[in-house]
Structures are given as structure tokens and as C-alpha cells.
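Peer 1: From the sequence below, what's the structure:
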Amino acid sequence: MSEGTMQRADHRDQPDQRAKRLNRVLVCAAAVPVVLLAAGCSLVSDSEDAGSKSSAGNETKASASPSPTVQAAAYQELPKSCSVLSKKTLGDLVPKGVKSGKEGASDDTASRASCSWNSLDNNGVAGSQFRWLNVSLLRFDSDVSRGSGDEQAQAYYEKQVQDAKAVAGAKNTKSAPVAGTGDQATLVQYDLKKKEGAFKQQTIVARVENVVVTVDYNGAGLAGENTPDAGTLKKAAEKAAKEAVAAVTSANDSGSDSGSATASPSKSASKKS
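Peer 2: Sure, this is the predicted structure:
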């Protein structure tokens, strides 16, 4: 073979070799993204698994959190306000007004009720004896935003006692606990002068579980009659308070619910807001 022929053969061989080398480079280059892609998929998958586990853990913790509850109120009913006192007791406190009971207005008698009586014993020119009696009942339902019925009743009880001690124009005000009347009871006494005469006021505030009972009883001697004895009025008021508290307990003798109230406000509690 001549020299010129060999050079032409070499020129033909060089493109073929370059082509083979280029193919190898391309194959290797193509392999790199595949490796990176596989590694990328693995990283995304691990991240998603970690996120899923974290989310699942949070959901488990959230579902494990208990709903807020509060102890349910012991008493769910109130007695009929004008029937809380016996005829005998009314005969002692309002002898001339046993049948004069007037029920107070209420849009929810299961939560609030009252009744009042008055008595005027007219003795002609010798004057007359006047008596006025009022019994009010207020029941509190348990609510998670306000607390248990007992707690609300306790707060209202304390407020009622303070209000009774702060009556405008009252003289000789004094107070004392009353034993054997509900869970707690306080008597507030004072004198109050009105245009009709001098009145002796007895207010007893008692709490039994989630119900507050308030008994207001006063008497006066009018048109020359003697002012009634405060001690006698006090005993009569205490008797009425004990009887009213017993009526609340009796009205709920069918059984009280000892469960728990949920976060939903009760109907009567919503009305008091």
C-alpha cells in the first residue's frame, strides 16, 4: 500500500474512533441524571414520610385533648313559688292574707320564681298590724363559661346578703348566720322608716346546692298600733326560710343528674347572660 493510501485510511479510522468515544461520553452523561433523579425521589419520599408522621402525631394529640366539662347542677327544677309554704306557716306570718299569694312574673319558672303575700289586721281606731312576705327562688345551671351551678349560686348568695345590708335608709342593721337552713344561710335585720310607719325588716338569704332562696318579711304597726317585736318576726322568717329550702329539695327528689355539662350553654344560663 502506498503512503498516500495509508494516510487516507488513517483519516477514515479517526472519525470512527471519535464517534465511539463520543457515544461513551453521552452514555455516561445520560446515566448521571438517572442517579440524581433516583436520589431526589428518595429524599422527597423520606420528607413526605416524616411530614405524614408528624401530622399524624399532631392529630393524635389533638384528638386526645379532652373537651371542657363542668359538674352538672344538682337541682333541675323549682317548686311552685306560691306553694312553698304551708297554710299553717302562712297563717302565722300573714294571718289576714293567707290567700293573697301573688306569683311573680317569670319567663322561665324552672329557673326563677317568686310569690308575695300581704296581711292587714285592721283594729279600727286602735290602728292595724301590717305584714308583708315575699319568697324568691333562683336556680343556676352549670355552664363551662360561667362555672358550676353551685359556684354561681354561691356568688349570687353573697351578693344578695351584701345588698340586704346596704338598703338605703336602713337603721340598726345587723346580720347573723342561720343554722339548719340549706348549705348556708344569713339573716339580715334592720329598721326602715316609711311614711306609713316604722317597719321591722327580716331578710334571710339561703343557698341549697345551685338554688338561692330569699325570704323577705317585714311588719309594722300602723295608725297608732305598736311596732311588732323584731324577735317574733325573726323566728317567723327563719321558719319560712327552712320550709322554702325543704320545698326545693322535695321538688327534686325524683333524682338529680350527677353527670357533666358540656361546652354548650344551657337555655336558662343563656337567658341570664
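Peer 1: switch to C-alpha atoms for all contacts and neighbour counts from now on
Peer 2: OK.
Peer 1: what ranges do the helices span in this protein?
Peer 2: Shown for the chain, the helices assigned by DSSP state H span residues 3-64, 87-93, 149-165, 230-251, 267-271.
Peer 1: Could you export those helices to JSON lines, including columns for mean neighbour count and distance to residue 191?
Peer 2: Output for the helices of the chain, formatted as JSON lines (neighbours: other C-alpha atoms under 10 Å; distance: least, C-alpha to C-alpha, whole Å):
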{"stretch": "helix 3-64", "mean neighbour count": "11", "distance to residue 191": "60"}
{"stretch": "helix 87-93", "mean neighbour count": "17", "distance to residue 191": "18"}
{"stretch": "helix 149-165", "mean neighbour count": "18", "distance to residue 191": "11"}
{"stretch": "helix 230-251", "mean neighbour count": "19", "distance to residue 191": "9"}
{"stretch": "helix 267-271", "mean neighbour count": "14", "distance to residue 191": "35"}
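Peer 1: Out of those, which gets nearest to residue 108?
Peer 2: Checking the helices of the chain against residue 108 by C-alpha to C-alpha gives helix 267-271 as the closest, at 7.4 Å.
Peer 1: Identify the residues contacting the closest one?
Peer 2: Residues from elsewhere that reach helix 267-271 (C-alpha atoms under 8 Å, 6 or more residues apart in numbering): 108, 111, 140, 141, 142, 143.
Peer 1: Leaving out the residues flanking it, which one is nearest to the first one?
Peer 2: Put plainly, it is residue 108. Nearest residue to residue 108 in three dimensions, chain neighbours excluded: residue 268, at 7.4 Å (C-alpha to C-alpha, 6 or more residues apart in numbering).
Peer 1: Likewise for the second one?
Peer 2: Of all residues not flanking residue 111 in the chain, residue 139 sits nearest, at 4.7 Å (C-alpha to C-alpha, 6+ apart).
Peer 1: Next, the second sequence, to be compared with the first:
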Amino acid sequence: MHRSASRLTRILACAAVPVMLVVAGCSSDGSGDSGGAPDKAGRSSSGSPEAKKTPTVAPARFAELPDPCDAVAAKTIGDLVPEVKSKSGTAGKSTDTASRGSCSWNGLEDKGVDGSQYRWLDVSLLRYDSDATLAVSGEQRAEDSYAKEVAKAKATEGAKGVKTAAAAGVGDEATTVTYTLNKTDEDFVYATVVTRTENGVVTLTYNGTGYAGAKNPSVTDMAKGAVRAAKEAVAAVAAANEEPAAKESPEASAEAAAGE
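Peer 2: A predicted model of the protein is given here:
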């Protein structure tokens, strides 16, 4: 009996060895790996998830707008709006002058027996900032606004003979919209120039009519006048965002550019 018991003890001890090795092996293959196994998305189970990257957008070119009543030169106002009531213009209300503003001028030139000529000119300035949360640049926002302003001018209620044409040499893109509109029993001739310049949008409207038998202005002349004023407004937006030194000495800037 004693010999049988000793033999049984040795058999049980030997049988236990592979079991322990298997257990140790399983433990080493699993939790013993400090690197961690990648999941289906390829991320380490022991590492933290990557932080979401913030989208980057180009900064807006223009940071401010000029005084809209100074956006068109006094000489141009005098030429386009004879007998103007207020040379300084009438500013529109705005709660954010850095992003939007407007100004208008009007005048009635009495030509006696030849009747009278009425003219109205107004300019609207809009500026858009870049929006990183939406990944949209100020220029892209201005492009959308430009398209909407053109569509708005073309859809003017009661407008007749609506025509559109590209306005060359005005900003980055510009469209002239012309039409006639009957008001106070008179046919007014309209010319609206919508321009995008970088992240800004300039809308300039010029209209007029002849009273008491006076001949109405031509569409061509009104369009030319509107383009002239629009070019000045676009230049005013750029000037408002120049460095102080450039504003004080434009001649020096021109000479420096010529020497490069």
C-alpha cells in the first residue's frame, strides 16, 4: 500500500506540469503583452484615440470697410447726380459697420422748359469673415453673396427689359444688370453693378428719369456711370485695408512697386 501511494503521488505531480505551462503560456499570450492588440479600426487598445483635427480655412483678405459715403469720389457724385441734395450723402443704418454699410445720393436738375432730370445713386458694402467651424473662407461666403445679389437685381419686381452683362475691370468678378421700372407714372432707367472683391461684395445702383417732357437717360449712359462709381467703391474697400504707411504715401508705394 505504501509503495502504491508513493507511485500515485509521482504520477499526479508529473501530470500537473504541462497544465501549469499551458496556463502560463495563455497568460503570456494575452494580458502579458504590454503593447496592446490593434482593434478593427487599427487603433491600439492601450492608446488614447486621436484628437479631432480642426479644419483650416484661408483668413479673410479684408478686415474692415470704408465709410460708404466716402466710397465714391465727390467729383463722380457731382457728375452722376447733378444738383445733388447732399454732397456728403445719406448713410443707411447699420449695427455692424465693419461688416455692412450703405449710402445714397439724389438730385433733381431743373432745365426749365426742357423739363427736369432726376438721378439716384446708392452703394452697398458687405464684408465676410472666414468661418473655421464651417470650414468656409470669407471669399467663399462672398462668392455666395455675390450670386444672390445678382439674382436679386435680375428679379426686381416690375422690371422690364432686364439684361445682364459682365463688367470688365471691376473687382474679381462683376455683373451689370439693366432694366426699366415704372414709378410715379414715369419710366425709370436702372443700372446695377454687383461686384465681388476678395471677401467683400459691392452693389451699386444708379437710376434716373426725365420729368416734364425731358428725355429719359439711355441705358448705356446709366450703365457706364454705374461702372465708374463701382470701380471707385471697390478701390475704396482695398484702400481701407492698406497699411498706414501705404495710405499716407501712395506715391512711395507706386515707386517701390516699379523698382521691384
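Peer 1: how about the helices of the first structure in JSON lines, adding distance to residue 79 of the first structure?
Peer 2: Formatted as JSON lines, the helices of the first structure follow (distance: least, C-alpha to C-alpha, whole Å):
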{"stretch": "helix 3-64", "distance to residue 79 of the first structure": "42"}
{"stretch": "helix 87-93", "distance to residue 79 of the first structure": "16"}
{"stretch": "helix 149-165", "distance to residue 79 of the first structure": "17"}
{"stretch": "helix 230-251", "distance to residue 79 of the first structure": "5"}
{"stretch": "helix 267-271", "distance to residue 79 of the first structure": "16"}
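Peer 1: Identify whichever of those helices lies nearest to residue 77 of the first structure.
Peer 2: Residue 77 of the first structure lies closest, by C-alpha to C-alpha, to one member of the helices of the first structure: helix 230-251, at 6.5 Å.
Peer 1: about what we covered before: ok, which of the helices of the first structure comes nearest residue 201 of the first structure?
Peer 2: Across the helices of the first structure, residue 201 of the first structure has its closest neighbour in helix 230-251 (8.0 Å, C-alpha to C-alpha).
Peer 1: biggest separation within the contacts of helix 267-271 of the first structure, which pair?
Peer 2: Comparing all pairs in these by C-alpha to C-alpha, the longest separation belongs to 108 and 143, at 17.2 Å.
Peer 1: of these two, who's got more company?
Peer 2: Neighbour count, other C-alpha atoms under 10 Å: between residue 108 of the first structure and residue 143, residue 143 has more, with 24 against 11.
Peer 1: Check the alignment and tell me where the more buried one lands in the second structure.
Peer 2: Using TM-score structural alignment, the equivalent of residue 143 of the first structure in the second structure is residue 131.
Peer 1: Its match: what's its closest spatial neighbour, skipping adjacent residues?
Peer 2: Take residue 131 of the second structure and drop its neighbours on the chain: the residue closest to it by C-alpha to C-alpha, 6+ apart is residue 137, 6.0 Å away.
Peer 1: how much space between the aligned residue in the first structure for residue 148 of the second structure and residue 56 of the first structure?
Peer 2: Here residue 148 of the second structure is matched to residue 159 in the first structure, going by TM-score structural alignment. Residue 159 of the first structure is 50 Å from residue 56 of the first structure, where distance means C-alpha to C-alpha, to the nearest Å.
Peer 1: Could you do residue 114 of the first structure as well?
Peer 2: From residue 114 of the first structure to residue 56 of the first structure the distance is 56 Å (C-alpha to C-alpha).
Peer 1: Check residue 243 of the first structure too.
Peer 2: In this view, residue 243 of the first structure and residue 56 of the first structure are 59 Å apart by C-alpha to C-alpha.
Peer 1: picking up where we left off before, got a list of what the match of residue 143 of the first structure touches?
Peer 2: Contacts of residue 131 of the second structure were listed using C-alpha under 8 Å, 6+ apart, and they are 57, 137, 138.
Peer 1: Distance-wise, check the second one relative to residue 63 of the second structure.
Peer 2: To tie it back to what came earlier, the one meant is residue 137 of the second structure. 13 Å.
Peer 1: if I read this right, residue 171 of the second structure contacts residue 195, doesn't it?
Peer 2: Yes - Residue 171 of the second structure lies in contact with residue 195 (C-alpha atoms under 8 Å); the separation is 6.1 Å.
Peer 1: what is in contact with those two at once?
Peer 2: Contacts common to residue 171 of the second structure and residue 195, judged by C-alpha under 8 Å, 6+ apart, are residue 234.
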